[in-house]
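Asks: Mind folding the following:
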Amino acid sequence: MNKKVYIVTGIGVVLGLIIGYLYYYYIGCASGTCAITSKPFNSSLYGGLMGGLLFNIFVTSPKKS
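Replies: You can find the predicted model right below:
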């Protein structure tokens, strides 16, 4: 794996963490029984995971010749 993979995935993780926290802050869970959005830590981790996976899709691997 090259450096580009880590950079793109890292950007996705950071953006996901931020978006996950913003989701908790502005939308969240009113009753407190939601597993992911009831706590900012859980929401941020889930957002970071999803952001990393999403951005990792856009990294192309070199072709073998």
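
Asks: From here on, just use CA atoms for contacts and neighbour counts.
Replies: OK.

Asks: Name the residues of the longest helix anywhere in the chain that come out as buried.
Replies: When the chain is scanned for its longest helix (criterion: DSSP state H), the result is helix 3-26. For helix 3-26, the neighbour count (16 or more other C-alpha atoms under 10 Å) marks 5, 8-24 as buried.

Asks: Mind checking what helix or strand follows that helix in sequence?
Replies: The element immediately downstream of helix 3-26 (helix or strand, assigned by DSSP states H and E) is helix 40-57.

Asks: Second input sequence below; structure requested for side-by-side comparison:
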Amino acid sequence: MLLRATHNFTQDQLADMLEARQTIISLEKEKCNPLITLAFKLAIVFKCRIEDIFIYEGEIHNEKST
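Replies: From the prediction side, this is the model:
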């Protein structure tokens, strides 16, 4: 994760801060999406917005009522 490296954190340091060792590894390998609580914690650690860390790539359906 570029953001982690920019802040000079190792995977282990970040995982220890967030108590999420396996999740950090999976996120960096793009094998999973974070829970919203973890996304908020990461944003706090890196002092940025969630949108600065994660890009939503799914579909958004807008349904209009008739």
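
Asks: Just give the TM-score of the two.
Replies: The TM-score (TM-score structural alignment, normalised by the length of the first structure) is 0.24; 30 aligned residues with a C-alpha RMSD of 3.8 Å.

Asks: Give me the contacts around the longest helix of the first structure.
Replies: 37-41, 43-56, 59 (C-alpha atoms under 8 Å, 6 or more residues apart in numbering).

Asks: Buried residues, the host helix or strand of Phe40 of the second structure. List them.
Replies: In the assignment (DSSP H and E), Phe40 of the second structure maps to helix 36-46. The neighbour-count check on helix 36-46 of the second structure (16+ other C-alpha under 10 Å) flags 38-39, 42-43, 46 as buried.

Asks: quick one: which of those is nearest Arg4 of the second structure?
Replies: Phe46 (8.1 Å; C-alpha to C-alpha).

Asks: Only whichever of the contacts of helix 3-26 of the first structure are buried, select them in PyMOL.
Replies: Applying 16+ other C-alpha under 10 Å to these, the buried members can be selected in PyMOL as follows:
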select buried, resi 37+38+39+40+43+44+45+46+47+48+49+50+51+52+54+55+56
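
Asks: Just list the residues touching Gly47 of the first structure, thanks.
Replies: 13, 16-21.

Asks: farthest pair in those?
Replies: Most distant of those, by C-alpha to C-alpha, are Val13 and Tyr21, 12.3 Å apart.
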